[in-house]
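Peer 1: below are the sequence and a predicted model for it; my questions follow.
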Amino acid sequence: MHEQNYAVNSAQVEEREVSKVLRNTYGLLAMALGFSGLVAYLAMQANAAYPNIFVVLVGFYGLFFLTAKLRNSAWGLLSTFALTGFMGYTLGPILNMYLGLANGGELIASALSMTALVFFGLSAFVLTTRKDMSFLSGFITAGFFVLIGAMLASFFFQISGLQLAISAGFVLFSSACILFQTSAIIHGGERNYIMATISLFVSIYNLFISLLQLLGIFSSND
């Protein structure tokens, strides 16, 4: 009886911990998305130019690893907003470019709606079924290196359809990351809500950009 009560109490503690991480993660994610959107809007209004690709890479990975290092302190929150704000800044020039198209507003609205649908749909699936998605770790690791290789190839070679393949690959990759990260939270693999937040944010960002690129490519072919 004592062991049974202990097991019940442990399960209750675990469930409360999961609920706390989920609540903190989605709360911080909502604020990060709002802040990033505000920075993107300001960058659009200022007609800011897209930064050099090396500045983007150094800024993103530098702030990402800084946030990971500070994840257990209050400074981690500040670093989270610095990272998401920087990504919002890089988004502003991209949105301005699409707004310059005849149907740019429709493309952005469609990509945003599809991103929200995919994120909420995948999250709801994992939270409802509580399915363990840890088996996706191998796919995510392999996908990361394949996409990096494809992106490097796109810089040096003009291969027909490569950009389409990269965008489609990022949609699948980002979707897998959302499933994996959400599952990690509810199954105890992730207990730091700051890391969970930036992982989900990056997936949402990449998903939106990739869907926007796909819609733009298909629109130009009409």
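Peer 2: Thanks, I have it. Numbering: from 1, shown residues only.
Peer 1: from here on, just use CA atoms for contacts and neighbour counts.
Peer 2: Will do.
Peer 1: buried residues, the helix or strand where Ala111 lies. List them.
Peer 2: Ala111 belongs to helix 104-129 when assigned by DSSP states H and E. Neighbour counts over helix 104-129 (16 or more other C-alpha atoms under 10 Å) mark 104, 107-108, 110-112, 114-115, 118-119, 122-123, 126 as buried.
Peer 1: now swap in stretch 209-222 and tell me
Peer 2: Neighbour-count burial for stretch 209-222, counted by 16+ other C-alpha under 10 Å, picks out Ile209, Ser210, Leu211, Leu212, Gln213, Leu214, Leu215, Gly216.
Peer 1: so Ala150: helix, strand or coil?
Peer 2: The three-state assignment at Ala150 reads helix, by DSSP: H, G, I helix; E, B strand; the rest coil.
Peer 1: need the contact list for it.
Peer 2: Leu162, Ile166 (C-alpha atoms under 8 Å, 6 or more residues apart in numbering).
Peer 1: wait, isn't Ser174 in contact with Ser203?
Peer 2: Yes: Ser174 is within contact range of Ser203, at 4.8 Å (criterion: C-alpha atoms under 8 Å).
Peer 1: more crowded one of the two?
Peer 2: Neighbours per residue (other C-alpha atoms under 10 Å) separate Ser174 from Ser203, with Ser174 holding more: 26 against 21.
Peer 1: which strand or helix spans that one?
Peer 2: Counting by DSSP H and E, Ser174 is part of helix 162-186.
Peer 1: buried residues, that helix. List them.
Peer 2: For helix 162-186, by 16+ other C-alpha under 10 Å, it's 163, 166-171, 173-186.
Peer 1: and the angle for the lengthiest helix in the chain with helix 162-186?
Peer 2: Longest helix in the chain by number of residues, with DSSP state H as the criterion: helix 2-45. Helix 2-45 runs at 140 degrees relative to helix 162-186, counting by axes from the mean of the first three to the mean of the last three C-alpha atoms, to 10 degrees.
Peer 1: presented hereafter is structure B, for comparison with structure A:
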Amino acid sequence: MREQDIALNHTQVEQLEVSRVLRNTYGLLAITLAFSGLVAYLAQRANVPYPNFIVVLVGFYGLFFLTAKLRNSPWGLLSTLALTGFMGYTLGPILNRYMGMSNGAEVVSSAFTMTALVFCGLSAYVLTTRKDMSFLSGFITAGFFVLIGAMLAGFFFEISGLQLAISAGFVLFSSACILYQTSAIIHGGERNYIMATISLYVSIYNLFVSLLQIFGIMSGDD
């Protein structure tokens, strides 16, 4: 009987921990998305140019690793806002590019709506079914290197339809990351809500930008 009580208490503690991480993750994610959106809007209105590729890489990975290092301290929250704010800054010029198209507003709104539907749908699926998506780790690892290789090929060679294929690949890759990260929170693979937040944020960012590219190409005006 005592062993059953101990097992029951352990299960209750686990459920409480999962609820805490989920609540903190989605709360911080909402804040970062709102902050990033505000920065993107200000960057768009100021018509700032897209940063140099090296600046983007150094800024993103520098702030990402800084956040990972500070994930267990209150400074990690500030680093998270700095990272997502920087990503919002890079999004402003991208939005201006698409808003300059004849049907730019439709392209942006379609990408935004689809991103919200995909994220909410995938998250709801995992939270409702509580399926373990750890099997996606191999696909995510392989997909990362495949996409890197495809981007390098697109940089050096002019291959018809490659950009559309890369964008579609990023949609699948980001969707798999959302499933994997949400499952990791539920099943104990992720207990740090700051790392969970930035992982989901990056997936949402990549999903949105990829859908922008797909809708822009399909509109025939990109």
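Peer 2: Yes, it's here. Bear in mind that the values here come from a model prediction, so they are computed numbers and not experimental data.
Peer 1: same for the helix holding Ala111 of the first structure, what does it pack against?
Peer 2: With contacts defined as 3 or more C-alpha pairs under 8 Å, 6 or more residues apart in numbering; DSSP states H and E, the packing partners of helix 104-129 of the first structure are helix 75-99, helix 162-186, helix 193-220.
Peer 1: need those helices in JSON lines (columns: distance to Val21 of the first structure).
Peer 2: Output for those, formatted as JSON lines (distance: least, C-alpha to C-alpha, whole Å):
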{"stretch": "helix 75-99", "distance to Val21 of the first structure": "15"}
{"stretch": "helix 162-186", "distance to Val21 of the first structure": "7"}
{"stretch": "helix 193-220", "distance to Val21 of the first structure": "6"}
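Peer 1: and Met133 of the first structure, which of the ones you listed is closest to it?
Peer 2: Met133 of the first structure sits nearest to helix 162-186 of all these, at 5.2 Å, using C-alpha to C-alpha.
Peer 1: how big's the offset between that closest one and the second structure?
Peer 2: Aligned to the second structure and superposed, helix 162-186 of the first structure gives a mean residue distance of 0.2 Å (mean C-alpha distance after the TM-score superposition for the first structure).
Peer 1: in the second structure, what stretch matches that helix?
Peer 2: Mapped onto the second structure using TM-score structural alignment, helix 162-186 of the first structure spans residues 162-186.
Peer 1: gap between Gly27 of the second structure and Val146 of the second structure?
Peer 2: Applying C-alpha to C-alpha, to the nearest Å, the value for Gly27 of the second structure to Val146 of the second structure is 33 Å.
Peer 1: do Ser219 of the second structure as well
Peer 2: 26 Å.
Peer 1: again with Gln163 of the second structure
Peer 2: 13 Å.
Peer 1: same question for Gly85 of the second structure.
Peer 2: Taken as C-alpha to C-alpha, the span from Gly85 of the second structure to Val146 of the second structure is 28 Å.
Peer 1: which of the two has more neighbours?
Peer 2: Gly85 (21 against 14).
Peer 1: wait, doesn't the more buried one sit right on Tyr41?
Peer 2: No: under the criterion of C-alpha under 8 Å, Gly85 of the second structure is not in contact with Tyr41, lying 11.1 Å apart.
Peer 1: ok, back up a step: so which of the helices and strands packed on helix 104-129 of the first structure gets nearest Arg16 of the first structure?
Peer 2: Among these, helix 162-186 sits nearest to Arg16 of the first structure (C-alpha to C-alpha), with 10.5 Å.
Peer 1: can you list the residues that contact that closest one?
Peer 2: With contacts defined as C-alpha under 8 Å, 6+ apart, helix 162-186 of the first structure is touched by 18, 21-22, 118-119, 122-123, 126-127, 130-134, 136-137, 140, 143-144, 147, 150-151, 154, 189-191, 196, 199-200, 203-204, 206-207, 210-211, 213-214, 217.
Peer 1: for stretch 113-127 of the second structure, same thing?
Peer 2: Residues beyond stretch 113-127 of the second structure that count as contacts (C-alpha under 8 Å, 6+ apart) turn out to be Ser175, Ile178, Leu179, Thr182, Ser183, Ile186, Ile204, Leu207, Phe208, Leu211.
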